[in-house]
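Peer 1: Predicted model, plus sequence, below.
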Amino acid sequence: MPAKGKHRRPKAQRFTRSIAVAGTGGAALALPLLGATGAHAATPQSAPEKVVSQVVQKKAAAKSATVRHYTVKAGDYLSKIAHDQHVSGGWKKLYADNRAVIGSDPSLIHPGLKLALGKEAATAKTSASSAVAKSSTKSSATKPSAKTVTAAKPAAATGYSLPVAGAAVGTGYHVAGSMWSSGYHTGVDFVVPTGTSLKAVASGTVVSAGWGGAYGNQVVIKLHDGYYAQYGHLSQLSVSAGQTVSAGQQIGLSGATGNVTGPHLHFEIRTTPNYGSDVDPVAYLRSHGLAVG
């Protein structure tokens, strides 16, 4: 009996130990494996890439939303587009932003060309309107008389206007040189960049507006006092033959068309519409109270 008892006890111990080991082993193998699998399933590896992609897409969408575009139409020129579309920085900024599509000459734009107007353009109109309103309020408060309304038009006082505002004189009148067929410079050159607004010096009628050979695109106006004003090398024309103009009215934009070494306005005063009847244009302007630099 004692021998059998000893024999049964070891069997019971092995059976219990086997179950315990199996149970312990099963738990040890199952629980960590299940826990690890669950942890990996709950944290997708692609999440960081998704977040980065979404941020990039949002930034791109925000950027594109702040940039407007304009398609060039017949008769357009950069300063007109910049003014009408309220481009902050004017035609120079518009040209700088679109130089890659326009090319080296800002006057050579064509219908169908797509221009980016920049992120500032969206708010420029509001800023400009606010500035005008503020300026008008200030003017009304300080100078409420009717005279204040016309003070912004210097041509109204004398009936004459400078052909281009604030421009320095380059080549003067009667400068001798073999480059001119007459042997001397028949007008005066005002140094201005392409796209600068040019004004009628007095009221009159446009005699011609178009290609003028060495003068490039030109405008000739018969002034009310009988003299003729000629504008050469224009990039754009704003008037046509037969049209009446008033002092200070825009007649075109400066450029570098015809025989030139760079952009400027060639300006003449003549006694007839023809070449060779020139008089000193600076003396003419000064005789009508206009300061020429």
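Peer 2: Great, that's in hand.
Peer 1: Every contact and neighbour count from this point should use C-alpha atoms.
Peer 2: Will do.
Peer 1: What segments of the stretch 51-200 of the chain are strands?
Peer 2: Counting by DSSP state E, counting those that start in this stretch, the stretch 51-200 of the chain has strands at residues 68-71, 114-118, 168-169, 188-191, 197-199.
Peer 1: pretty sure L94 is touching L78, no?
Peer 2: Yes. Counting by C-alpha atoms under 8 Å, L78 is a contact partner of L94 at 7.2 Å.
Peer 1: circling back: please dump the strands of the stretch 51-200 of the chain into TSV; it should also carry distance to K143 for every row.
Peer 2: Converted to TSV, these look like this (distance: least, C-alpha to C-alpha, whole Å):
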stretch	distance to K143
strand 68-71	39
strand 114-118	37
strand 168-169	32
strand 188-191	34
strand 197-199	27
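Peer 1: ok, H224 touching V206?
Peer 2: No. Using C-alpha under 8 Å, H224 is not in contact with V206, being 11.1 Å away.
Peer 1: which of these two has more neighbours?
Peer 2: V206 (23 against 13; other C-alpha atoms under 10 Å).
Peer 1: element containing the more buried one?
Peer 2: With elements taken from DSSP states H and E, the one containing V206 is strand 204-211.
Peer 1: related to what we said a few turns ago, would you mind putting the strands of the stretch 51-200 of the chain into a markdown table with distance to S178 and mean neighbour count alongside?
Peer 2: Output for those, formatted as a markdown table (distance: least, C-alpha to C-alpha, whole Å; neighbours: other C-alpha atoms under 10 Å):
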| stretch | distance to S178 | mean neighbour count |
| --- | --- | --- |
| strand 68-71 | 44 | 13 |
| strand 114-118 | 42 | 19 |
| strand 168-169 | 20 | 15 |
| strand 188-191 | 16 | 21 |
| strand 197-199 | 28 | 22 |
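Peer 1: hold the first one in mind and look at this next one:
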Amino acid sequence: MLAALAGASTAGAASAASAAGAASATAAGPPAAYGQHVAGAARAEPAPPPYRVRKGDTLTAISRRLGVPLDRLYDVNRSVIGSDPNLLRPGQVLRAPTPGWTAPVDAEYRISARYGLPGDGWIAGYHTGVDLAVPTGTPVYSVGPGEVHSTSTEGAYGNHILVRMADGHYVLYAHLDRMSVADGDRVEGGTRIGDSGNTGNSTGPHLHFEVRTGTDYGTDVDPVEYLATYGIDI
């Protein structure tokens, strides 16, 4: 189960250097406002509506009603439910992740650099993704359905994968230790695409997770808001 831990880590400066290595990119303005749909792309299924807990409900019964695995439902709503998944209170509002969508890692992590963090080390002037500090070798998963647009071992991002999602966005997974997909491969939410690492311009093991409206550096949108659209919380 995912357990996001607040704070910084040695990986915090990692993607600052990674963005600086995108030599072909030009300076961009402030972070773009997130918009779910990319023009000309098929719309992916949005997250189911929130569920309000009723008297007598159990998390197991709710997971069956919503068609969501029990552990995923609890992970997404841990901050609402608390440490004991058996203690539900009427009136609590639970979010259900969209079927077929998941977080990029299923392990304990720490956010070491958030999206939009300002800094001169990035060509854009801010951090274009979110860094999840995890040990080298942590499995990395596609967050949803799509097709591998490109894979590369070069540049400041180190080993990295760019996936074109079904909704038209592009998701970048960078600084990987290992890649297990190739250009043109079809992936689904939960497909293991590689392992996290410390390649490229990185000061500590982590996954740099970035969402774009196009293939180029500087077309980024808030990755946390993007995943939240599908009921995924990181």
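Peer 2: Cool, the structure landed. Please read all numbers here as calculations on a predicted model, not as lab measurements.
Peer 1: And the TM-score between them?
Peer 2: For this chain pair, the superposition-based TM-score is 0.59 by TM-score structural alignment, normalised by the length of the second structure; 150 aligned residues with a C-alpha RMSD of 2.6 Å.
Peer 1: To A247 of the first structure, which of the strands of the stretch 51-200 of the first structure lies closest?
Peer 2: strand 197-199 (7.3 Å; C-alpha to C-alpha).
Peer 1: quick one, strands of the second structure?
Peer 2: With strands called from DSSP state E, the second structure shows them at 3-5, 51-52, 93-94, 108-113, 130-133, 139-141, 146-152, 159-165, 170-179, 186-187, 192-196, 207-212, 220-221.
Peer 1: Take those strands and lay them out in CSV including distance to L66 of the second structure.
Peer 2: Listed next are the strands of the second structure as CSV, based on distance: least, C-alpha to C-alpha, whole Å:
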stretch, distance to L66 of the second structure
strand 3-5, 22
strand 51-52, 9
strand 93-94, 11
strand 108-113, 25
strand 130-133, 29
strand 139-141, 23
strand 146-152, 24
strand 159-165, 24
strand 170-179, 27
strand 186-187, 24
strand 192-196, 25
strand 207-212, 27
strand 220-221, 29
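Peer 1: Of all those, which one is nearest D71 of the second structure?
Peer 2: Nearest of the strands of the second structure (C-alpha to C-alpha): strand 3-5, 12.2 Å.
Peer 1: Just list what the closest one packs against, helices and strands only.
Peer 2: Helices and strands touching strand 3-5 of the second structure, by 3 or more C-alpha pairs under 8 Å, 6 or more residues apart in numbering; DSSP states H and E, are strand 108-113.
Peer 1: who's in contact with F267 of the first structure?
Peer 2: P163, G187, V188, D189, F190, A229, Q230, Y231, G232, P281 (C-alpha atoms under 8 Å, 6 or more residues apart in numbering).
Peer 1: try 7 Å this time
Peer 2: G187, V188, D189, Q230, Y231, G232 (C-alpha atoms under 7 Å, 6 or more residues apart in numbering).
Peer 1: so which two of those are the farthest from each other?
Peer 2: Among these, D189 and Q230 lie farthest apart (C-alpha to C-alpha), at 11.7 Å.
Peer 1: What residue in the first structure is paired with V221 of the second structure?
Peer 2: Matched across to the first structure, V221 of the second structure falls on V279, judged by TM-score structural alignment.
Peer 1: Its match against L285, yeah?
Peer 2: No. Using C-alpha atoms under 7 Å, V279 of the first structure is not in contact with L285; the gap is 11.0 Å.
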